[in-house]
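[1] The following comprises the amino acid sequence and a computationally predicted model.
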Amino acid sequence: MRLTRSRLAKGAALLATAVVAGTTISSTAQAVSGVSPVPSGTYLFTAKIQNDLGACSAALVDPTWVVTTTDCLTSGGQPVVVGPPTRPTTVTVGRTDLTATGGHVMAVTALVPHPSRNVVLAQLERPATGVTPISLGAAATAGEQLMAAGFGRTATEWVPDKLHAGAFAVTGIGNTTVTIDGSDTATSLCKGDAGGPLVRVSSGAPQLVALHDRSWQGGCLSETETRRTATEVRVDDLGSWISQNTRNSYVALSPAGALLDTRSGVGATAGPRTGAVTTDFQALGVAGVPATGVTAVLVDVTAIRPTTAAYLTVFPQGSPRPATSSLNASPGETISTTQVVKVGPDGRLSVYHQGGSTNVLVDVRGYFTNSGGGGLVAVPHTRVVDTRSGTGTTTGTIPTNGSRTFTLTGGVIPAGASNALLDVAVVDAVSGGYLNAYATGGAADPTSVMDYAGGVTSQGLSVKLSSAGQVTFVNRGPAVHLVISLEGYIAASPAEGADLRLTQAIQVVDTRANGGAPLKTKGELFLNLTGANGIPLNAMDGALISVTTISPTTNGYLTVEPDGIFAYTNPGGPVVKNPSVSNFTAGHLARTTMVVTKVGRDTGQIGDGKPGVIRILNVSSGTVHVVVTLHGWFNKPAGRAN
């Protein structure tokens, strides 16, 4: 039977209702002409989603994600693409009475459409604290009575401000659809209900079975149609897809494993890469990384003794190659960097090489997943170790094959953190070498966590901590000093931190562009990481960026910090508040490092900076060009003070 009203239209509307109490859903429905809203405090997982095209309904399936139908967020058959919404979109959730003040009203920061169904996930700017997400239930069965909820039109109200729900009988189950009929209970789905949940109650807990898709709209205000049947789009079998796209907690691997090693042929054909060439390699299902449920990996990328200056760029296979490099190497040196990279649709990554003959090594140190792991927290950059002065350790270099143990928790990183996010600077190296790092007391990890060159090399790292918050570094090179600053940490569980919001690599600034000038001595660069990148103001608490320093004229370093109040009365220029990240040496072509940083937030306090803005300061007596790329961001963890 062809449905003449093929889709539930957007717009303020809702459906005829049944009364519910708590999590118990009654199968007794009132007539459409006698619609009653749901009791206060019930169906809080049902949301209203709205943009300039109109309004629909949705369901909270994760503290920071709702699911709805794709048609709700587009018009004219235009596809919904992965990433920030093309028009401002908001979600109201945890509030069954739209005139009340409870619950949350939040911006949508990203959309993930299903590849083959009329289903889309919408990411919220922060967790919907106090609202329990609805879990997925089993497939519907013929004759079963299920409840439908939504903020759509009723029989008597064009724009209702209260949530309603009603009982429907299941009349058929298809591969991707469920048909339902509200005739026996005088209920109907109306305009504005599209995307709302079809719910079963099992052991007192609601379960999501399907979303409202198409309806005859019999009994709805201003409709002459009498049929009350509707077609729902199934979501009961989309658990893996929803999980894979809604949580990005970090799981560290110990030891790390090689995804690509062109010296031995691991991951791809053996042999150095020369000229401009792209090498594809597997990232999922190898080296300890699960085959499913992984959205990104944290890798160490190493260029090994290039014959001329060279650079590498790592990116998801099948995606456009980013404009910026992941790693730059000078002739003859072995150098590494750390990067978080989204995984391509086939579970593969690509590395592009440009330059002289170079072997390439890519080790995976951890991955982001919906299962287990821990959430991320950015902290003010804090110097905790300096072997030159004895800060956090004994004074003196770490000799060849020597080790040193550091305690990193107890200050800005709380006890119980599973991993620390660091900037590590190797100082006074007379030649190249590398470092191992492992949780103190655990099995040693023989893989390199950082390859360094002569002089000073700094790199952003993630290191695993023991239960006592300790990490042991082993030096596989000449005697060197270590200087370590904290940038963030991985909490013990996903609930204790924020999930990483992955982006395609977005170049925020390149000071060389359009004939731009380098940063001068004590020169400042203020960057807005939200705005043009589609991230709502004040949604971001921390960011994951890569910083590349190019053609420095003298030795020096950068500081990266959230926008705020800075002192400018010093005759020597702005006061340096933060420890170094990205140390550079005169004559180096380029150096790239991963940085985790807090960003400006408007908390209503004196001294707040501009939301989403960071400051980069050149602490040197010369000039340096800077390239900054955004790889991901995370919001304020639930329950944590501003």
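    Sure, I can see it.
[2] Please count neighbours and contacts with C-alpha atoms only from this point.
    Will do.
[3] so which strand or helix has the residue lying closest to Val379 once chain neighbours are set aside?
    Leaving aside its sequence neighbours, Val379 sits nearest to Gly488 (Cα to Cα, 6 or more residues apart in numbering; 4.9 Å). Under DSSP states H and E, the secondary-structure element containing Gly488 is strand 481-490.
[4] this is the other structure I want to compare:
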Amino acid sequence: MVGAVFALVGSLLSAPAPALADATGKGGDFVPLSSPTRAVDTRNGTGGVTGVRGTGTTTVFTLAGIAGVPATGATAVLVDVTPIAPTAATQLALWADGVPRPSAFTTISVRASSPPISTTALVPLSANGKFQLYNSAGSVHVVIDVHGYFTSTAGSGRGGFVPVPQSVLFDTTTGIGVPDAAIPARSSLTVQVTGGSVPANANAVYLNVVVSGVSSSSWLRATPEGGSAAQGTSIDFERGVATSSGLVVKPSTGGRVTFHNASSGTIELRAHTYGYFNATSTEGAGYRPATARVINGSELAPNAWLDVQVAGLLGTPAKGVAAVALNLTAGTPTGWGYFRAWPLGAPEPSTSSFDHFSPNVTRSDMALVEPGVEGRIRIKNVSTGTVRLFVDVQGWFAKPVPPVAVRPFTRVVAFQGPPAGAALGAIQYAYVDNIGRLVHGHQSSPDSFSAVRWETISGDEAFSGPPALVGSADGRAQVIGQSTTADLLSRTRTSAGSPAWDPWANLGGGLPFPPAVAKLPDGTPVAFAADADGVVWRRFVTGTNTEWRVMGDLNVAGELAAVTVRDGIQVFAVDTGGALRTGLYTSAGAFTGVRSLGGSGLGGVPAVVVYPGYRIRLVVRGAGGTVVTKVQDTAGTFPAAWDPVGSLAIKGSPAALLSPVTGTAELVVRGTDDELHSTGETGQGTGTWRSWTRALVDPIGEPISDPAATDPTVFPMTNANGASWAVVFRNAANAPRLYWVQPNPAFTAAKAVPVA
């Protein structure tokens, strides 16, 4: 068998400055109050509502214009919620007005006849500044104190959240940062809360405060040093048990906060620092509302932990999340203890302690936790018994994602759609040009390469890297590209054959590499992309599932390759050590079989050929710049060694496919001379290769010089002459160049056929 020959057609077809990803300049800044301020007290009618809340009742409360909250422009409030005199074990739920009670929300659990025990909560507000409160059982009074609010727009004197490594700020039981002495009854303790990881100009500091050694149930209030103590409270605590609460405190100009003990007995107090809020709207991470339950009662044994994905969900990017606001609930604990929560991949902090609980008492607490690797946090049950863990998201904090630079001369992608009645399927093309415009090409007739309709569809968006093309069952084309903001954007034809497009849809992500898209066996398209840590994420690109889910750590160094196999989608990538790694995303949603396929010094994006029976051949650039390959045996096992495919030195990444004409694996590469070169198997399944030859020749077999500036792409196609395949690339003038292989079932020398 001799080399494949291509026939020429051609065409050629520019992006605004990249926009920064989400940041606090878009709103979500925090405004702390100088002291907790009473907004609701159903015992005396503060807040406009009087009397106990009965079983199954929902009450609407207005915060706009009261308790330090502005009349307009507040998207959420940070409050201290205290149930008073509950007649039955109950749960209080809080959510924005104007919407049905969601399945996940801020919950506060309390037992019957409990003394006042408060919970800090981050509660979203409706546009009119209202929220709803639901009481599940019995009757109960409710007291709510406001600690601060989040804004819908950026403004002066306020900013976003900055997480810091967890550390002990002070502890009266050990003398860290303060005297080793309990706080006397009705006395106060003033501490320095800025310094170290918290700058002197911090607008507020987020602490986890633990009250212990309590001999008389009461409350604690935190105010800036020298400030007046308003009516509100910061923490209500119970005699005989430790009480913890996430607390945001506003420091004085000297960076100090005073804690007032209202109890008739002494208390011990300790605080751990988790982050701070800036005073500048262009700094820190802005709050974004989001609500969902991500863990629903998982049981943890003593000292066991659970890794919980919190980034990539609810519209959050896979990267670009500074912290997530969580409501942690300890359900039916059998021992004394607390939760410890920290970023996955970071050392376990000895200081962390959320949601202190006691046997058979369900408790909730707010925590602001920074996600770690894989967008996960680790939550540990530090107790003597089992406990059921519930985790509800109350919102997240958006930090800037590094913009992605426009990459010049990335490859063109192409595929042929299904037939439309008696007509053969149209061919679709897409690429990102050298200034970031996303260009789409539509070839309605596969026999007329000269009639490709090229159009720029990116509008004012800028893109980077090769896009992905997906064909739907009804013949519509979907283009998925990586915006320079690092999010994936998707656009779909309004109908098959229509020149019109739906608006761009943001699929999120915040990832540094462009996607690889493949279809599950049922036809569902799935996008895969890697983050800067080498972790692979996936997202469905159609339907209602908007989550970015962690697949696993492949230690990826760049772009992925993905192909449909019998049981799902097989993903491949070169890792940072120059070996090839793979994992299988199953139709059931699992990511399994993660392993190394060996190699050293491999580079680029692997090409994948799928033989009948879903047997895979991999083709990749080797350590010396030549092409190497390996193929599965009939049992699905890859050999240890990589086999060379000749000695031609290449640029970039190879392209490969199973020829629909000959049934042999065919390879096309860009040589160091920028010309395209090709080879293929000498026979079906032989695994031996013809000599490399120039891929582009004229009708009498003489090489055509048509230097490529991009890696080539090959794809199968059918036209009036029958099944064949084609190659597309761009030249140095940024013009797409299209060649096709003349069908030759006799396996003799193919000749270039001019195409009108």
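    Yes, it's here. Predicted model, so just to flag it, every value in this text is computed and none were measured.
[5] how about the residue nearest to Val379 of the first structure, what's its partner in the second structure?
    With TM-score structural alignment as the criterion, Gly488 of the first structure lines up with Gly275 in the second structure.
[6] what's near enough to touch that match?
    Phe161, Val162, Pro163, Val164, Pro165, Val198, Val205, Tyr206, Leu207 (Cα atoms under 8 Å, 6 or more residues apart in numbering).
[7] So what's the residue count around the aligned residue in the first structure for the first one?
    Spelled out, it's Phe161 of the second structure. Mapped onto the first structure by TM-score structural alignment, Phe161 of the second structure lines up with Leu376. Using other Cα atoms under 10 Å, Leu376 of the first structure is surrounded by 33 other residues.
[8] Quick one: residues contacting Leu376 of the first structure.
    Leu376 of the first structure neighbours (Cα under 8 Å, 6+ apart): Ser249, Tyr250, Gly488, Tyr489, Ile490, Ala491, Gly497, Ala498, Asp499, Leu500, Phe634.
[9] how close does it sit to Ala122 of the first structure?
    Going from Leu376 of the first structure to Ala122 of the first structure by Cα to Cα, to the nearest Å gives 21 Å.
[10] Ala185 of the second structure corresponds to which position in the first structure?
    Match for Ala185 of the second structure (TM-score structural alignment): Thr400.
[11] How is its match assigned, secondary-structure-wise?
    For Thr400 of the first structure, the assignment made with DSSP: H, G, I helix; E, B strand; the rest coil gives coil.
[12] Quick check: it vs Pro478 of the first structure, distance?
    To Pro478 of the first structure, Thr400 of the first structure is 5 Å away according to Cα to Cα.
[13] Kindly report the same for Leu136 of the first structure.
    For Leu136 of the first structure relative to Pro478 of the first structure (Cα to Cα), the value is 56 Å.
[14] Can you get me a residue count around Val595 of the first structure?
    Val595 of the first structure, neighbours per other Cα under 10 Å, totals 26.
[15] Once you drop chain neighbours, what's closest to Cys290 of the first structure?
    Actually, residue 290 of the first structure is Pro. It isn't Cys. Leu284 (5.9 Å).
[16] residues contacting that neighbour?
    Pro290, Ala291, Thr292, Val294, Gly347, Arg348.
[17] Tell me the counterpart of the first one in the second structure.
    So the one you mean is Pro290 of the first structure. Checking TM-score structural alignment: Pro290 of the first structure goes with Pro70.
[18] Give the full set of residues in contact with Val456 of the first structure.
    Val456 of the first structure neighbours (Cα under 8 Å, 6+ apart): Ala425, Val426, Val427, Asp428, Ala429, Asn583, Phe584, Thr585.
[19] and in the second structure, which of those remain?
    Retained in the second structure by both residues aligned by TM-score structural alignment, their matches' Cα atoms under 8 Å are the following of the contacts of Val456 of the first structure: Ala425, Val426, Val427, Asp428, Ala429, Asn583, Phe584.
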